[in-house]
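> got a structure for you, letters missing:
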């Protein structure tokens, strides 16, 4: 989709101009959030990764990230409410959470550089890295004595990646998996990390004017298919082979990352 020139990389159309700009883009957005919600319902993650990755094919990363905020907040809040270990996890992961906030705020504006072209390349590379780690079944481990040192570093790096791409899985997800948490605690820890990342990203986008016009309402519109997809995914979770589904998910991310990184570098020289 061709975007009109703007004086600010964060400029956004009004709700009605956004929805009426291109019916195909609207349909794609609704379908993407339905799919992203479904994947999150099945495996407990993937909504921001899938949504930002696919929407970046038809709009700028800044627009995609702005649409993501409300669906991400609501679905991660849903995920955060399960597990019963919120306070214990918050005390354990506070260094990582502070790092996420600092890194995201420090990277404010990175996503809009060069009209978002570099952000798309970085996003493609991040998706490829995440997919390769997932396909390789990489299972790192962190010794308890090193956790307090690693947590702020991982949080800071995650925040910078979030600021640049709108995706907050690298390196937070592999790190949380390396802590040896029980399944329910891991899901809740992911929800906690994603919620903090979403809040920090929302601050960045808000400071850049990304929520001007009716973008907040547009985010509310795409929340509906995200919740529907998550509900469907949760119901079918026990009906599919988790390993096969995750493999297909990571293969899809790898191909999407390759496409984003390769296609955008062909458009124009740096």
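Here it is on my side, so go on. These numbers come from a predicted model, not from an experiment.
> from here on, just use CA atoms for contacts and neighbour counts.
OK.
> in space, what's closest to the most centrally placed residue in the chain - neighbours in sequence excluded?
Central residue of the chain (CA atoms, centre = their mean): residue 48, 2.8 Å from the mean position. Of all residues not flanking residue 48 in the chain, residue 167 sits nearest, at 5.9 Å (CA to CA, 6 or more residues apart in numbering).
> near the one you found, how many other residues are there?
Residues near residue 167, counting by other CA atoms under 10 Å, number 30.
> state the helix or strand in which residue 263 lies.
Secondary structure from DSSP states H and E places residue 263 in helix 242-267.
> report the distance from that helix to the chain centre.
Relative to its chain's centre, helix 242-267 lies at 14 Å (CA atoms, centre = their mean, to the nearest Å).
> same question for stretch 212-229.
The answer for stretch 212-229 is 15 Å, by CA atoms, centre = their mean.
> quick one: contacts for residue 205?
10, 62, 66, 108, 211 (CA atoms under 8 Å, 6 or more residues apart in numbering).
> adding another structure so you can compare the two:
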């Protein structure tokens, strides 16, 4: 692929990924890593995502209702994410057969189907203290292996009973911690360097444009419609990962 075509391909990928993130609060790394994997290694795609992930999730956090309360409630999980990601440093570069992505996609599909059937998963408040760190560590290891931050953090957060805006803000907090932890690992393996960081900054523009458009839609839909979009989006993301890994 020629340079001009590659740039257009990357820009279109981030525009689409940003739009999905704007609507349902997640999907930027899932879509971008999946599509960019056609033209580059997973570790390269993950490195290209660093700046867009940091800024879009920062925006998502800033526009939420109550950051202090979210941090107070989620810090055990967030600490686990950091520990799990650093423990799994190097797994992304070792992934050759796509098996981690395949299982991630299957788990997403199953969770989305449960959600679309209106089954309500709930985490008792008393369990958050011990379950949060375990969820965080598992999410961190999955992040280190796939470059995608969704499992099992997203089902856990959704099961906390947060409202639409609280959930989107909590997702942003979780994803920005995952991005920072993964960035440290990518720096250590050499996948993230000043040149890649510059290219990552350029990818921010289409990601922000897409996210702005998606946010407008999210602000105009009801809580019920958001829930439907949320699980349908997870189903689409999971199906895409399964098809890509299997192909």
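Nice, I can see it. Computed from a predicted structure; not experimentally measured.
> what do we get in structure 2 for the residue nearest to residue 48 of structure 1?
In structure 2, the residue equivalent to residue 167 of structure 1 is residue 148, according to TM-score structural alignment.
> let's verify its match: helix, strand, or coil?
coil (DSSP: H, G, I helix; E, B strand; the rest coil).
> my read is that it contacts residue 141, right?
No: Residue 148 of structure 2 lies out of contact with residue 141 (CA atoms under 8 Å); the separation is 10.2 Å.
> with structure 1 overlaid, report how far whichever strand or helix holds residue 19 of structure 2 is off on average.
Secondary-structure assignment from DSSP H and E places residue 19 of structure 2 in helix 3-24. Following the fit onto structure 1, the mean deviation recorded for helix 3-24 of structure 2 is 1.4 Å by mean CA distance after the TM-score superposition for structure 1.
> helices and strands around whatever helix or strand comes next after that helix, which ones?
Proceeding N to C from helix 3-24 of structure 2, the next assigned helix or strand is helix 28-36, under DSSP H and E. With contacts defined as 3 or more CA pairs under 8 Å, 6 or more residues apart in numbering; DSSP states H and E, helix 28-36 of structure 2 has these neighbours: helix 3-24, helix 42-48, helix 223-246.
> I'd like to know which of those is closest to residue 100 of structure 2.
Comparison of the helices and strands packed on helix 28-36 of structure 2 against residue 100 of structure 2 by CA to CA identifies helix 223-246 as nearest, at 8.7 Å.
> and that closest one with helix 3-24, angle?
Here the directions of helix 223-246 of structure 2 and helix 3-24 differ by 140 degrees (axes from the mean of the first three to the mean of the last three CA atoms, to 10 degrees).
> contacts for helix 223-246 of structure 2 next, please.
Identification of contacts with helix 223-246 of structure 2 by CA under 8 Å, 6+ apart yields 20, 23-24, 27, 30-31, 34, 97-99, 101-110, 112-113, 115-116, 164, 218.
> which parts of that helix are buried?
226-242, 244-245 (16 or more other CA atoms under 10 Å).
> quick check: the match of residue 167 of structure 1 vs residue 211 of structure 2, distance?
With the distance defined as CA to CA, to the nearest Å, residue 148 of structure 2 ends up 18 Å from residue 211 of structure 2.
> can you lay out the helices and strands packed on helix 28-36 of structure 2 as TSV showing distance to residue 84 of structure 2?
Converted to TSV, the helices and strands packed on helix 28-36 of structure 2 look like this (distance: least, CA to CA, whole Å):
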stretch	distance to residue 84 of structure 2
helix 3-24	24
helix 42-48	17
helix 223-246	22
